[in-house]
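> predicted model, plus sequence, below.
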Amino acid sequence: MKTLTLLRHAKSGWDDPVARDYDRPLNGKGKRAAAMVGRHMRSLALDFDHVVASPAVRVVETLDEIVAGYGRTLAPVWDRRVYLASSATLLDIVHGLPAEVERALLVGHNPGLEDLVLMLVPDAVDALRDAVEQKYPTASLAELQFETDDWGDVATGRARFTRFVRPRDLDPTLGPDAD
């Protein structure tokens, strides 16, 4: 069995005067949310054999905060293809994961991550899928499992959706209606 965990970067600062979207940093709320999600990952004893991440500043900073809460080094492979990637590109990246990897973490951006979840999880009555369809908020974590030994077999409608964690589920002040 293969487990794919998808993490969207934390909330970034739109009012930060950067020249490129790629260079946009996290804001204070994003830093708090990422650290909280990292602590939650530690409490769940989540473990990853391989991490692939967008090299955008907001993803790098998200992972710094996740690691602070998680208490473990993640050592990502920085892959520029993840930056603002479509679900099809993200699926290509998943198909290319090393065969020996059982539990992978992919850290990136929307709408690609949300679209990937909706592509891989069967379109059926499922509270987790419905929540993602409504919104895949920043710093949210989605875990998908596949009954296969080959990442190349990961395909549309084949995932079992096992976990969806939003920062507001952990701390309501990190929800959309809070500062």
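Thanks, I have the structure now. Numbering: from 1, shown residues only.
> from here on, contacts and neighbour counts on C-alpha atoms
OK.
> run a quick neighbour tally on Leu6.
Neighbour count for Leu6, taken as other C-alpha atoms under 10 Å: 26.
> right, I mislabeled it, should have said Gly152
For Gly152, the tally of surrounding residues (other C-alpha under 10 Å) stands at 16.
> how about Glu61?
Using other C-alpha under 10 Å, Glu61 is surrounded by 22 other residues.
> confirm it sits in a helix?
Yes: secondary structure of Glu61 (DSSP: H, G, I helix; E, B strand; the rest coil): part of a helix.
> quick one: the strands in this protein?
2-8, 50-53, 77-78, 103-108, 141-146, 160-165 (DSSP state E).
> in a markdown table, list those along with distance to Met36.
As requested, those are exported to a markdown table (distance: least, C-alpha to C-alpha, whole Å):
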| stretch | distance to Met36 |
| --- | --- |
| strand 2-8 | 13 |
| strand 50-53 | 19 |
| strand 77-78 | 23 |
| strand 103-108 | 16 |
| strand 141-146 | 12 |
| strand 160-165 | 11 |
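> out of those strands, which is closest to Asp153?
For the strands of the chain, the distance to Asp153 is smallest for strand 141-146, at 8.7 Å, taking C-alpha to C-alpha.
> can you give me how far that closest one is from the chain middle?
In this view, strand 141-146 has its centroid 10 Å away from the chain centroid, taken as C-alpha atoms, centre = their mean, to the nearest Å.
> which residues sit against that strand?
With C-alpha atoms under 8 Å, 6 or more residues apart in numbering as the test, strand 141-146 has contacts from 1-8, 117, 154, 158-166.
> alongside the first one, take a look at this:
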Amino acid sequence: EAMGYGGDVRWHDEIYLTDAGELLTLLKKVPDGAEHVLLVGHNPGIEGLASGLCGGQPEEVFVRMPTGTLAFVELDISQWSALRWGGGQLKLLISPKSLK
């Protein structure tokens, strides 16, 4: 509210400590009208999701995300249900350390 954002915000408590596979399943349920999603969660699930989307395997983390890191992943999909492992491209990775 303080930022003046008028879009849809949804809270899912199950994101907190879930694994990459469950996060992928959750993203596949995003309504197709949504062009962007900001997913805030915790490791190891978030690192696994970013790694899996960007061409690796969720269990073989190569996108390291220390606390407070933001990963921008571009997806070439027209429907969220079409989301799959390896379907994204890492465009930007910003860690708190890089902002100093």
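Ah, there it is. Bear in mind the structure is a predicted one, so any value in this text is a computation, not a measurement.
> count of neighbours near Gly33 of the second structure?
By other C-alpha under 10 Å, neighbour count at Gly33 of the second structure equals 9.
> map it onto the first structure.
Aligned by TM-score structural alignment, Gly33 of the second structure pairs with Glu100 of the first structure.
> just give me the match in the first structure for Asn43 of the second structure.
Alignment note: Asn43 of the second structure maps to Asn110 in the first structure; criterion TM-score structural alignment.
> just checking, that match touches Arg8?
Yes: using C-alpha atoms under 8 Å, Asn110 of the first structure makes contact with Arg8 at a distance of 7.0 Å.
> now do the shared contacts for the two.
Joint contacts of Asn110 of the first structure and Arg8 (C-alpha under 8 Å, 6+ apart) are Tyr136.
> what about those two, which has more around it?
Applying other C-alpha under 10 Å to Asn110 of the first structure and Arg8 shows that Arg8 carries more neighbours, namely 27 against 20.
> which ones are touching that one?
By C-alpha under 8 Å, 6+ apart, the contact set of Arg8 of the first structure is Val107, Gly108, His109, Asn110, Leu113, Tyr136, Pro137, Thr138, Ala139, Ser140, Leu141.
> next, format those as JSON lines and append distance to Ala127 of the first structure.
Conversion of those to JSON lines gives the following (distance: C-alpha to C-alpha, whole Å):
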{"residue": "Val107", "distance to Ala127 of the first structure": "23"}
{"residue": "Gly108", "distance to Ala127 of the first structure": "23"}
{"residue": "His109", "distance to Ala127 of the first structure": "22"}
{"residue": "Asn110", "distance to Ala127 of the first structure": "20"}
{"residue": "Leu113", "distance to Ala127 of the first structure": "18"}
{"residue": "Tyr136", "distance to Ala127 of the first structure": "13"}
{"residue": "Pro137", "distance to Ala127 of the first structure": "16"}
{"residue": "Thr138", "distance to Ala127 of the first structure": "19"}
{"residue": "Ala139", "distance to Ala127 of the first structure": "19"}
{"residue": "Ser140", "distance to Ala127 of the first structure": "15"}
{"residue": "Leu141", "distance to Ala127 of the first structure": "15"}
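> between those, which is closest to Ser87 of the first structure?
The closest of the contacts of Arg8 of the first structure, once distances to Ser87 of the first structure are taken by C-alpha to C-alpha, is Leu113, at 6.5 Å.
> just give the number of residues close to that closest one.
Applying other C-alpha under 10 Å, we find 26 residues neighbouring Leu113 of the first structure.
> quick one: terminal-to-terminal distance for stretch 90-104 of the first structure?
Terminal residues of stretch 90-104 of the first structure are spaced 13 Å apart (C-alpha to C-alpha, to the nearest Å).
> again, but for stretch 153-164 of the first structure
23 Å.
> what's it aligned against in the second structure?
On the basis of TM-score structural alignment, stretch 153-164 of the first structure is assigned to residues 82-93 in the second structure.
> nothing else from me, thank you.
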